[in-house]
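Peer 1: The sequence isn't on hand, but the structure is:
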């Protein structure tokens, strides 16, 4: 939770998929800059409580919100838990910052993608994001911030994960249209697109694997593998007043992959 600070005091943020990886780094950074952060998780309550504890110990404020996205009733479950968490803290209900970070991968070529896999990845990465955002807009005051964590695969061909890439392409289009729609309210909508990041999602081929590390670093112009805090800084910037005139765009946080 280090780095140049942006003032988010008095703001409330909801970060989906915040119990680990990029989501955890984003939650910690937003809290470090003053926001009250709702830490969403699907199943790992222990990990989510660890994030809340880390934020609290560092002087921030946070609470855990359980909701498994991509399932029936996910949006209702998410915001019921969000409202309950606010009440327990005696906090006000407006939601100032929404970070749509939760997502699942689907490493499969077009020949390997099954209908069930296709439906699952779209349910989490696209459908849940859409309807969570729609509900969030009913709670968000003018001047709010929506940040979607997408992927560099919308710029770089990724046939080995074609259905996953399609979901992120859909989010790019969603962001562009929504930014125009809510712009008159002063609400900004932007994407942050990570590249190869050292997280649990990539652990099987990247973490502790010198060959994987070397390959990922070779793809980036900055010649290294990204870490979650590389992404959290970009998200926090977009959540701040410093980015109030930026909307409908993408911050490429791939380290210059495949330039």
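Peer 2: Thanks, I have the structure now. Remember, it's a predicted structure, so these values are computed and weren't measured experimentally. Numbers count the residues shown, from 1 in each chain.

Peer 1: From now on I want contacts and neighbour counts done on CA atoms only, so please keep to that.
Peer 2: Will do.

Peer 1: got the contact list for residue 232?
Peer 2: By Cα atoms under 8 Å, 6 or more residues apart in numbering, residue 232 lies in contact with 22, 25, 26, 29.

Peer 1: Kindly report the same for residue 52.
Peer 2: 39, 61, 62, 63, 64.

Peer 1: my read: residue 100 touches residue 134, true?
Peer 2: No - checked against Cα atoms under 8 Å, the pair residue 100 and residue 134 is beyond contact range at 11.9 Å.

Peer 1: Name the residue in these two with the higher neighbour count.
Peer 2: Of the pair residue 100 and residue 134, residue 100 is the one with more neighbours under other Cα atoms under 10 Å, namely 25 against 13.

Peer 1: Structure two is appended below for comparative analysis:
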């Protein structure tokens, strides 16, 4: 099975990124003359593409293009960003529902009792104790909550959802502050998830907790957060070493001053 070339796949979707360095040696290395005009080497996939370069300037100012490992990591981050975004949207809807419920608590309680009376003969026919069913007990307990408590709950859920949304946007854009936020926010809620698992374990809750733990560990180690594995200095050095100009320089294809 052929190895997937992420660089070319992204270029096929978004287009190539070319750059013309001012320095003669790297400029000649990245440029090619063809019968139909000049072509410039893409900084992401390394292929030559016809047309004028997208940018020009000193080689040191060449755009830092995600490629190789960095590109794969960005793909994983964007998967996490989508998951965080969906959780943020769902949380906002839940907060709105709780707030609406707090404003119509008495009316909903009366409506629930009326509907329960209608379904009671059916439940009796199937010998189901409707009055003491766990679902019914849980719903009735919510009617006993104070309106102020529900408003606080709605506010808390809304705040958490907004954090998730901001985190999702930051992860999608590949911002380092969002990686710190993702680790801190996820780790902060792990004790609560552990408590929920202890009280009511389910396959979905277990899978969600495992995914969150793995996500925290992956971001911590791969992004070298909080000084791990050399910290931000080692992370930036790794990013720069993945650029096309740096790769060619390390391989001796470009002079060291490029």
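Peer 2: That came in fine, so what should we check first? A quick note: this is a predicted structure, and the numbers were derived from the prediction, not measured.

Peer 1: And the TM-score between these chains?
Peer 2: Once superposed, the chains reach a TM-score of 0.21 (TM-score structural alignment, normalised by the length of structure 2), with 84 aligned residues with a Cα RMSD of 5.2 Å.

Peer 1: quick one on the thing from earlier: can I get the contacts of residue 232 of structure 1 in a markdown table with secondary structure?
Peer 2: A markdown table is the format used below for the contacts of residue 232 of structure 1 (DSSP: H, G, I helix; E, B strand; the rest coil):
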| residue | secondary structure |
| --- | --- |
| 22 | helix |
| 25 | helix |
| 26 | helix |
| 29 | helix |
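
Peer 1: Now the buried members of the residues you listed.
Peer 2: 22, 25, 26, 29 (16 or more other Cα atoms under 10 Å).

Peer 1: wait, which of the contacts of residue 232 of structure 1 is closest to residue 180 of structure 1?
Peer 2: Taking Cα to Cα as the measure, residue 26 is the one of these closest to residue 180 of structure 1, at 25.2 Å.

Peer 1: Nearest spatial neighbour of the closest one, chain-adjacent residues omitted?
Peer 2: Spatially, and ignoring its direct neighbours in sequence, residue 26 of structure 1 is nearest to residue 232 (4.4 Å; Cα to Cα, 6 or more residues apart in numbering).

Peer 1: any idea which helix or strand carries the one you found?
Peer 2: helix 228-239 (DSSP states H and E).

Peer 1: next SSE after that helix?
Peer 2: strand 250-253.

Peer 1: what helices or strands is that next one leaning on?
Peer 2: Contacts defined by 3 or more Cα pairs under 8 Å, 6 or more residues apart in numbering; DSSP states H and E place strand 250-253 of structure 1 against strand 188-194, helix 228-239.

Peer 1: Burial-wise, tell me which of these comes out on top.
Peer 2: Across these, averaging neighbours per residue (mean count of other Cα atoms under 10 Å) puts strand 188-194 on top, at a mean of 26.

Peer 1: Tell me which other helices or strands that strand touches.
Peer 2: Strand 188-194 of structure 1 packs on strand 145-149, helix 162-182, helix 228-239, strand 250-253, going by 3+ Cα pairs under 8 Å, 6+ apart.

Peer 1: rewinding a little: now tabulate the buried ones among the contacts of residue 232 of structure 1 in JSON lines and tack on distance to residue 87 of structure 1.
Peer 2: Below are those laid out as JSON lines (distance: Cα to Cα, whole Å):
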{"residue": "22", "distance to residue 87 of structure 1": "27"}
{"residue": "25", "distance to residue 87 of structure 1": "25"}
{"residue": "26", "distance to residue 87 of structure 1": "23"}
{"residue": "29", "distance to residue 87 of structure 1": "23"}
